[in-house]
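Visitor: Below are the sequence and a predicted model for it; my questions follow.
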Amino acid sequence: MAPSGPGRPRRAPTALLLAAALAAACAGIPFVYLVVRAAGAGAPRVIETLGRGRVLEYAANSLGLAAATTATALVLGTTVAVVLTRVSVPFPRLWLLASSLPLAVPSFIAGYGWIVSVPGINGFAASWLLLSAVTVPYVTLPVAAALRGAAGDLEGVARTLGRSPLSAFFVATWPQVRPAAIAGALLVALYSLSDFGLVSLMRFPTLTWGINAAYSASFDRAQAAILALLLVVLALIVVTGERSARGRLARRPARAVAPREVGRGALLALLPVVAVAPLVGVAVPLLGLLQRLLQAETLRSIDGPRLLAAVGATIGVALAAALVAVLLALPIAVLAARYRGRLVSTIESVGYLGHALPGIVVGLSLVFFSLAVVPALYQTTAVLVFAYVVLFMPKAIGNVRAGLGDVPASLVSVARTLGDSPLRAWLRVTVPLALPSVGIGALLVAIATMKELPATLLLRPTGIETLATELWNRTVAFEYGAAAPYAAVLVLVAAVPAAVLSGIRTTAKEEL
């Protein structure tokens, strides 16, 4: 293997390779077992299942919803990013923060808030509207970052040649930010394909809904596995496109473009565009939640011990998942940051496999796996935490690898020349500098774990409920008042690591 930089070892240590391969193998267990399970049903059964009209309807609904949501998020997210970076708006940082708020609200809580506020809302239009609102930041944030680094002189040249501002943007600036926009849009497509809670609340049948119905209603394991594999194939196509787009992202210094002053009328017309996603995805759901929470009968019905137990379970599994995910991500991240080669690339790609596995697919595959291979672990906390690790380990790998990659190799070389062993030099130099990135990865895993629903529904041990499952159980039973406390506390609990995460990033930027 070629080294990734000067002064690096030419070959990865065998121990590091084995540790990374073992971690990647853990991430690949659900997918491999799902393939084995579907293959065991036989080709005739697979063809017969995929040819059913209901299955075709599920697939069409999933693809249609993903396409509509992705197109909406791409257009709206890019527009918002342009407004916030190229137009002089009052309090720009506050508007950027507001535009990112939908990321902090789980889609099923947004659905719950709208059902409370507008009873009877359901179907494709509602699912499309809410999914678009909560996913717009996936496009807004990377495009805004790309616009800040895009060369503005080309746009100025286009204007001098008679182009309108809009035409000059598409000719000169759009090609520079298109990779970021495409990467964000494909993440939106992946999110839409894997969503279960919102589409179920909106009564819009998609593949995730069909998988859950096949498993829970008829306990048809073969059909559930085949549908899950179909969903994984669609998701893998999306992930392949996302990684390809990310790889073409240009990184070059450019002259910053000063925001343009616009008239008050134009500004009043643009700001509602920026506000639509926070309004639909955050404000209305939280207002509905607050309205329900403050009702007298809701306050009287709060079961304090049960609520505290759900909080404890949520925090407990989130901390366990964050710890295990970081430990498994570390050897993969070290390998990918320091070495190159086909084997390294393969191990890293398998580690990222959870990025393409919807929660319901991981949950279902681990139900099958635990029952068939390790029945003693079925419906235990260990399997539940393992599911979270598979799903969210890519968040830890990406951040840890980035942190390790930012550590100059020359510092490690200096430590070695002072007599430190490779391990001691790594512990003294690399670990302290990369620790903030490790913390960010752990917090991202913890936040995602707190909000995860479908895998938790399938794998949680008997008698243990998280805030997400308590909310779900009451919502599907139309007990909206009883669900309100769990929704409110879930938002508050998830906001704590999000605030810490923001503090870490702010500190890191100040140090840079």
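Guide: Right, received. Where do you want to start? Numbering: from 1, shown residues only.
Visitor: use CA for all of it now, contacts and neighbours both
Guide: OK.
Visitor: for residue 56, what are its contacts?
Guide: Applying CA atoms under 8 Å, 6 or more residues apart in numbering, one finds that residue 56 lies in contact with residue 50.
Visitor: which SSE is it in?
Guide: Assessed by DSSP states H and E, residue 56 sits inside helix 53-86.
Visitor: cool, and residue 348?
Guide: Short version: residue 348 belongs to helix 342-351, going by DSSP H and E.
Visitor: if I look at residue 128, how far off is residue 31?
Guide: 28 Å (CA to CA, to the nearest Å).
Visitor: nope, residue 366 is what I was after
Guide: Taking CA to CA, one finds residue 366 at 9 Å from residue 31.
Visitor: who has more neighbours, these two?
Guide: Comparing residue 366 with residue 31 by other CA atoms under 10 Å, the one with more neighbours is residue 366, at 27 against 21.
Visitor: second one coming, line it up with the first:
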Amino acid sequence: MRSISALVRRLRDAEESDDRPVGLTLLAGAIAAAMVFPLTWLFIRASTVDPGRARELMFSMETFDILLNSLLLTGLVTAFSILLGVPLAYLTVRTNLPFRRFWTIAAALPLVVPSYVGAFAFVSAFGPNGEFQSLFAPLGVDQVPQIYGLPGATLVITLYTYPYVYLTTRAALISFDEGLIDAARTLNQGRLKAFRRVTLPQVRPAVAAGALLAALYAISDFGTPAIMRLPVFTRQIYVENRSFGSDYAALLSLQLLAVVLVILALEWRIRSNRTVSGSGSEGAETRVDLGWLRWPAMALPAAVTTLALAVPVWILMLWLQRAGDGYRQDLAFEFVQVANSVSVSAAAAVVAALLAIPVAYFAANHDSVLALVFERLTYVGFAVPGIVLGLALVYFGSSLTPWIYQTIPLLVFAYVIRFLPQAVGSTRTSILQVDPKLVEAGRVLGESSFGSFRRITFPLIRSGIVAGAALVFLTTMKELPVTLILRPSGYENIVTQIWAAQRNALYQYAAIPALLLMVISGLSMVVLLTQETDEPGL
């Protein structure tokens, strides 16, 4: 109690010196601590493993293979995402590519397809006795190239993660100062050299940010490696947890966390490098004339979007046509699954939006180390793979709060830890756009701090709060590993229905829920991209 009193006194002293409110500080700190605390149970569980047993498990050939496969998958997906995302962004922003508006949206839409949906669609299309083999059988083709393993997992995850690089690079190119290019060209720099020496340094932080998201997605993806039968951290952790190998699962989780920290450190180092700075003004509407190459250039976005979108949609439609074959009551789609997904996702979105407000407000209005630490702590759950978070909450719930273990509140709490940063980022951006003079005017007129927030700030940031909540809702709808590990007994939703159909190799039962997920997410992506006002000539 004495230490708590001392902490409160120090916070009050800080409030007197820099107008930092004690209540808001304590509330933001409590929220940040709640987001991180459950993860400490991984370390507690791992510390109970016998040291000899831990060394045997950590340095086994199986662990080495898992580490190697995970690193190879992450590296290949990141590299190929850059190789696809950067050229596509350049074509849709800086060139006279035909039908640029269409390709702008089409190139981003793969992001709305859950990778596990794409994975079993590709298995159905390219796997043994798949659709392509059936199509080519009359031509004497006995088999098509195998889709399983590292090549298949790399292909599928890349197709559904390159939009991260595409969107961040595209945003950087839209705000790029074209005067720098003009200056380089007047100095007799060729187009390729100008791109390498001027454009690339300008967009490198954006490329690094998108590559980070792609790398984190690849290292944390559970569904695709499981479907492609590739032994990686996430798949093995799930298998060990289901077979009651909690010791090995905890140790693998810590190894996976270490890999994630290395990825974050590498991205920070790349992003923090000095880059060329422009004047900050928007460039003119001039574009690179591709000449006769403008039509062949469409082959890249056409090929990528055909693989990422047309193949899964074609397979889902085939499954939908065969939905009546071999009816299984236990796998039948029911609207209660939609209700479960919507209700839990809505609850997570509301809770995340409410918790994001004090953290975002504190971070936006108080330039201090404490504010930065609280905000960054809320991002830990987003960086941690869902399978690791789920396992940590299994230990946390079963050991400390057994009364909440395998209940909807714990599932919602897991979603909030996982996706709170999406709400914090959106809300903080909105708060930074509020004119401080309006809040000061309210205080002058006698409003309290809370009254000024309620009557002035909140109405101005409402759209940012709603946008963050909507993003949490959509990502929660698609979350697979956390749902599989923490769902209550008998609880079924859209995601569990898709996974049950895949596990039983009865893909026709996944058609309706998969299409439903894609439609909901696709509508949101189209609305987002069509709101762009930076390019009136798009």
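Guide: Yes, it's here. What you see is a predicted model, and the numbers here were worked out from it, not measured in a lab.
Visitor: TM-score for the pair, please.
Guide: Overlay of the two chains. TM-score (TM-score structural alignment, normalised by the length of structure 1): 0.92; 500 aligned residues with a CA RMSD of 2.5 Å.
Visitor: picking up where we left off before, packing partners for the helix holding residue 348 of structure 1?
Guide: Secondary-structure packing of helix 342-351 of structure 1 (3 or more CA pairs under 8 Å, 6 or more residues apart in numbering; DSSP states H and E): helix 14-40, helix 304-338, helix 381-405.
Visitor: Structure 2: matching residues for the first one?
Guide: Across structure 2, the stretch matching helix 14-40 of structure 1 (TM-score structural alignment) is residues 22-48.
Visitor: May I see the buried residues of that stretch?
Guide: 22, 25, 28-29, 31-32, 35, 38-39, 41-42, 45-46 (16 or more other CA atoms under 10 Å).
Visitor: Next: stretch 210-225 of structure 1.
Guide: Using 16+ other CA under 10 Å as the test for burial, stretch 210-225 of structure 1 gives 210, 211, 212, 214, 215, 221, 222, 223, 224, 225.
Visitor: Restricted to helices, list the residues you listed.
Guide: In this view, those that belong to helices under DSSP state H are 210, 211, 212, 214, 215, 221, 222, 223, 224, 225.
Visitor: Name the nearest of these relative to residue 370 of structure 1.
Guide: Distances from residue 370 of structure 1 to these, taken as CA to CA, are shortest for residue 221 (13.5 Å).
Visitor: Now stretch 416-428 of structure 2 on structure 1. Mean distance?
Guide: Stretch 416-428 of structure 2 differs from its equivalent in structure 1 by a mean of 0.7 Å after superposition (mean CA distance after the TM-score superposition for structure 1).
Visitor: against structure 1, where does that stretch fall?
Guide: With TM-score structural alignment applied, stretch 416-428 of structure 2 matches the range 389-401 in structure 1.
Visitor: Would you mind pulling the contact partners of stretch 293-300 of structure 1?
Guide: 292, 481, 482, 484, 485.
Visitor: and which of these is nearest residue 462 of structure 1?
Guide: Residue 462 of structure 1 has its nearest neighbour among the contacts of stretch 293-300 of structure 1 in residue 482, at 20.8 Å by CA to CA.
Visitor: Please, where are all the helices along the stretch 151-300 of structure 1?
Guide: Listed in chain order, the helices of the stretch 151-300 of structure 1 (DSSP state H, counting those that start in this stretch) span residues 153-160, 165-168, 174-194, 197-201, 207-216, 221-247, 264-278, 284-293, 296-301.
Visitor: No more questions from me, cheers.
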